[in-house]
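Q: Generate a structure from the sequence data that follows.
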Amino acid sequence: MEYRRLGSSGLKLSALSFGAWVTFGRQVDTAAAREMLAEAHANGVNFFDNAEVYAHGAAEQVMGEALHALALPRDGYCVSSKAYFGRLPDPAPTQRGLSRKHLTEACQQALRRLRVEYLDLFFCHRPDQDTPVEEVVISMDSLIRQGKVLYWGTSEWPAAAITAAAAFARAEHLIGPQMEQPQYNLLHRERVEQEYAPLYAQIGLGTTTWSPLASGLLTGKYAGGVPEQSRLGQNDYEWLRESVLGADNGRNARRAARLPALAAELGCTPAQLAIAWCLRNPQVSTVILGASRVAQLRENLGALDVHQRLDDAAWRHFEAVFAAA
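A: Predicted coordinates:
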């Protein structure tokens, strides 16, 4: 495994990490989670990502039970949670957002579900137009000083909001945001590569990127339709299905269709190639993998070998063919 610093911090995360979105608490029960977490950890993965909203809290509960059963050394791995959407399907006003009340209670609830004494990473899952950024910074600084959180950051925040939070923290001698969790893949790259570009040097921003496979589109699994048991086939993910398959007048699907042949030419699977491409960006601290079974996880972990094996000439060829679609 390769390990990378989380931005300018001293924390080193595995270049490939493992997340619970969509799968844990839905497709994955505690036994399956335990098996995959053990496999990930055995391969050097030291960061496990989660959020209050994933399966309405069940994802964190499943992960917590699995980690407890595995009895992994707590100083040997990192775990995260995210707050904004709330845990309940129809949350009350005080059960969502980034108010100090919700951030405090969401943190405490995540600690109980994950069965840990502190969160290594705690993210503000989306910007909150109803909460001043000053309140968010003060709340997160307080949680860190209480020992409940070690690092805090944002997820899918615009660069201007991250800059404002960092500036307020610096002016008030508070602990500012250390990381951002954005979507990043071959079909969704502008924010990480362009919008956030000044922040890597200015505030030492790290990134824990999600959806390296564009919710499966880059694996080729949707070329013949949407399988019922797939991520996009689930009933309450119509919004995700539309955003993935209906975007850009089908251009994304046409570009994704190039991957199988390119992967075969380069001696790997489409999933490994897409994940390895994400690893090429030095501003990516870790790429969060998702999986519903051990075989899928093992395949995805093989992306690290592809990343280390392919040279610049191979990647230039890949980019030229992929972009031409």
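Q: Please make it C-alpha for all contacts and neighbour counts, starting now.
A: Noted.
Q: With adjacent residues omitted, what lies nearest to residue 260?
A: residue 270 (5.4 Å; Cα to Cα, 6 or more residues apart in numbering).
Q: The stretch 151-300 of the chain: helices as residue ranges?
A: Counting by DSSP state H, counting those that start in this stretch, the stretch 151-300 of the chain has helices at residues 159-171, 190, 197-202, 238-245, 251-256, 259-266, 270-279, 294-301.
Q: tell me what the helix or strand following the last one is packed against?
A: What that stands for is helix 294-301. Next helix or strand after helix 294-301 toward the C-terminus (DSSP states H and E): helix 303-309. In terms of contacts (3 or more Cα pairs under 8 Å, 6 or more residues apart in numbering; DSSP states H and E), helix 303-309 is packed against helix 270-279.
Q: Wait, residue 162 touches residue 179, no?
A: No: contact criterion Cα atoms under 8 Å: residue 162 and residue 179 do not qualify, at 9.5 Å.
Q: what is in contact with those two at once?
A: Common contact partners of residue 162 and residue 179 (Cα atoms under 8 Å, 6 or more residues apart in numbering): residue 154.
Q: doesn't residue 150 fall inside a strand?
A: Yes: using DSSP: H, G, I helix; E, B strand; the rest coil, the assignment for residue 150 is a strand.
Q: and residue 4, that's in a strand?
A: Yes: under three-state DSSP, residue 4 falls within a strand.
Q: Could you count how many residues lie near it?
A: By the measure other Cα atoms under 10 Å, the count of residues near residue 4 is 19.
Q: Please apply the same query to residue 246.
A: 14.
Q: residues contacting it?
A: By Cα under 8 Å, 6+ apart, no residues touch residue 246.
Q: returning to what we had before: hang on, isn't the residue nearest to residue 260 packed against residue 216?
A: No: counting by Cα under 8 Å, residue 270 stays clear of residue 216, with 10.1 Å between them.
Q: Comparing those two, which residue is more hemmed in?
A: residue 270 (26 against 18).
Q: what's near enough to touch the most centrally placed residue in the chain?
A: For the chain, the residue nearest the mean C-alpha position is residue 210 (3.5 Å; Cα atoms, centre = their mean). Residues near residue 210 by Cα under 8 Å, 6+ apart: 181, 182, 183, 184, 287, 288, 289.
Q: How about residue 32?
A: residue 293.
Q: doesn't residue 101 make contact with residue 136?
A: No: using Cα under 8 Å, residue 136 makes no contact with residue 101, being 10.3 Å away.
Q: who has more neighbours, those two?
A: residue 136 (20 against 13).
Q: Here is a second sequence; please produce its structure as well for comparison:
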Amino acid sequence: MEFTGPVPRRSLGPEGPQIPVFGLGSWNTWDRMERGDAATLIRRAVDLGVNLFDVAHYNFGPHAEDAVTDLLFNRAVRDAGLAREDYLLCGKLWLWDYPKTSFAEQIQVSLARAGVERADFVVAGDFFGDLDIRAVVTDATELVRAGWFGAWGVNNWSAADLRLARDFAAAEGLVPPTFAQLKYSLARRSVPEGEPYGRMFAEGLALQASDVFEGGILVGKLNPQRKIGADPGGIRERIRDSYPEVQRVAERFGATPAQLAIAYTLTHPATVNVLFGVSGLAQLQDNLGALELLERHGDELRAAVADLWIDKDVVRPDASWGTDAPERS
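A: Next up is the predicted model:
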């Protein structure tokens, strides 16, 4: 049965905006489609209520590739005839070259490339090594108050770093990060389902699940030819070997591997939004079928995929970017 929408919406944090449970990512997405196909896909997604787009300027740190996917998104939105109020935009603030390259500089460039004057919210991206977290909170707050975006979150931070940021914001009357974009999938659960993050989820922190397909491996694209995310814990080969079991469980429920992967992340009580990339209407429609799977078999999914938790006892629950990073005081 084809999903006709609209998708459900959930609150991004206790006082956050209502956003769709699905959002479309931009990394290696819009540059994999013909111009007309991209516009058609964006128009159809919005019509189904999937009107959240995660768009970044990929030209920092390991993403220093001068990608044009954000420029292509800008063009596709215009080709689709969308007004700015038709969709939500989640931007990125990269920490690789921060504070040498300030948040203010980054947001002005990235929004101009995406063709908008403001983002609805942004994510402060990955980092290695030391970071002045108090400065990050202060600078993000300044941009919120200046109207560049309405809320902010973090991408693959350790729970200890995020706790510091939230506590500092509360003590100083600043704007706290209200959501965490984390690697979360059938295979990678240690951080999102660990006790350190669990305490903050209980306080109202929202979870945005990303990399749910492991670059396509969990849906049968076992040897991706494009650049995909990092491999915390060095478990990618084990994830690749697990695909036959993913397929078996999905077939048991009358679902596709993609639907199983997405539906599983929605069983987490803190999950507000699941990000994925699609390159065609059929793929989008298939992914939306996860909602029916969740409705029919949600209570059974966790037990059914218990053996697919591959980073268990490999990655610490307080890890940063999925690595076994030490806590900061």
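Q: quick revisit: and the helices of the stretch 151-300 of the first structure as JSON lines, adding distance to residue 43 of the first structure?
A: Compiled in JSON lines, these are given as follows (distance: least, Cα to Cα, whole Å):
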{"stretch": "helix 159-171", "distance to residue 43 of the first structure": "33"}
{"stretch": "helix 190", "distance to residue 43 of the first structure": "31"}
{"stretch": "helix 197-202", "distance to residue 43 of the first structure": "28"}
{"stretch": "helix 238-245", "distance to residue 43 of the first structure": "30"}
{"stretch": "helix 251-256", "distance to residue 43 of the first structure": "28"}
{"stretch": "helix 259-266", "distance to residue 43 of the first structure": "23"}
{"stretch": "helix 270-279", "distance to residue 43 of the first structure": "16"}
{"stretch": "helix 294-301", "distance to residue 43 of the first structure": "8"}
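Q: Single out the most deeply packed of these.
A: helix 270-279 (a mean of 25; mean count of other Cα atoms under 10 Å).
Q: same for that one, what does it pack against?
A: Using 3+ Cα pairs under 8 Å, 6+ apart: helix 270-279 of the first structure touches helix 259-266, strand 286-289, helix 294-301, helix 303-309.
Q: what's the average distance of the last one to the second structure?
A: In the superposition with the second structure, the aligned residues lie an average of 1.5 Å away from helix 303-309 of the first structure, counting by mean Cα distance after the TM-score superposition for the first structure.
Q: quick check: angle from the very next helix or strand once past that helix to helix 259-266?
A: For helix 303-309 of the first structure, the following helix or strand on the C-terminal side (DSSP H and E) is helix 312-323. Per axes from the mean of the first three to the mean of the last three Cα atoms, to 10 degrees, the angle that helix 312-323 of the first structure makes with helix 259-266 is 160 degrees.
Q: rewinding a little: for the helices and strands packed on helix 270-279 of the first structure, which one sits closest to residue 277 of the first structure?
A: Among these, the nearest to residue 277 of the first structure by Cα to Cα is helix 303-309 (7.1 Å).
Q: Could you tell me where the closest one falls in the second structure?
A: Aligned using TM-score structural alignment, helix 303-309 of the first structure spans residues 290-296 in the second structure.
Q: Could you pull out the buried residues of the matching stretch?
A: 290, 291, 293, 294 (16 or more other Cα atoms under 10 Å).
Q: you'd agree the first one is up against residue 259?
A: Right, residue 290 of the second structure. Yes: using Cα under 8 Å, residue 290 of the second structure is in contact with residue 259, at 4.2 Å.
Q: so where do the strands sit in the stretch 101-250 of the second structure?
A: Per DSSP state E, counting those that start in this stretch, the stretch 101-250 of the second structure carries strands over the ranges 121-124, 151-155, 179-183, 206-210.
Q: The lengthiest helix in the first structure vs the second structure, mean deviation?
A: Identified as the longest helix of the first structure according to DSSP state H is helix 100-114. Overlaying the second structure shows helix 100-114 of the first structure at a mean distance of 1.7 Å from the equivalent residues (mean Cα distance after the TM-score superposition for the first structure).
Q: rewinding a little: which residues sit against the match of helix 303-309 of the first structure?
A: Counting by Cα under 8 Å, 6+ apart, 253, 255, 258, 259, 260, 262, 263, 264, 266, 267 sit against stretch 290-296 of the second structure.
Q: Tell me the one of those nearest residue 154 of the second structure?
A: residue 266 (19.3 Å).
Q: Show me what the closest one lines up with in the first structure.
A: Using TM-score structural alignment, residue 266 of the second structure pairs with residue 279 in the first structure.
Q: One more: residue 29 of the second structure?
A: Match for residue 29 of the second structure (TM-score structural alignment): residue 23.
Q: contacting residues for the residue nearest to that match when sequence neighbours are not counted?
A: Distance criterion Cα to Cα, 6+ apart; nearest residue to residue 23 of the first structure, sequence neighbours excluded, is residue 292 at 5.9 Å. By Cα under 8 Å, 6+ apart, the contact set of residue 292 of the first structure is 23, 24, 27, 28.
Q: show me the contacts for the third one.
A: Put plainly, it is residue 27 of the first structure. residue 292.
Q: likewise the first one?
A: The contact partners of residue 23 of the first structure, taken as Cα under 8 Å, 6+ apart, are 59, 290, 291, 292.
Q: Mind doing that once more with 10 Å?
A: With contacts taken as Cα atoms under 10 Å, 6 or more residues apart in numbering, residue 23 of the first structure has the following neighbours: 29, 33, 54, 55, 59, 231, 290, 291, 292, 293.
Q: quick one: which of these is nearest residue 7 of the first structure?
A: For the contacts of residue 23 of the first structure, the nearest to residue 7 of the first structure is residue 290 (22.5 Å; Cα to Cα).
Q: Could you find the closest non-adjacent residue to the closest one?
A: Nearest non-adjacent residue to residue 290 of the first structure (Cα to Cα, 6+ apart): residue 19, at 5.4 Å.
Q: okay but the one you found is in contact with residue 181, surely?
A: No: the pair residue 19 of the first structure / residue 181 is not scored as a contact, 11.9 Å apart, by Cα atoms under 10 Å.
Q: between these two, what contacts are shared?
A: 210, 287, 288.
Q: which residue in the second structure lines up with the last one?
A: Meaning residue 288 of the first structure. Checking TM-score structural alignment: residue 288 of the first structure goes with residue 275.
Q: wait, doesn't that match sit right on residue 185?
A: No: distance between residue 275 of the second structure and residue 185: 11.2 Å, which falls outside the contact criterion (Cα under 10 Å).
Q: Neighbour count for those two, which is higher?
A: Under the neighbour definition other Cα under 10 Å, residue 275 of the second structure and residue 185 were set side by side, and residue 185 has more, 25 against 21.
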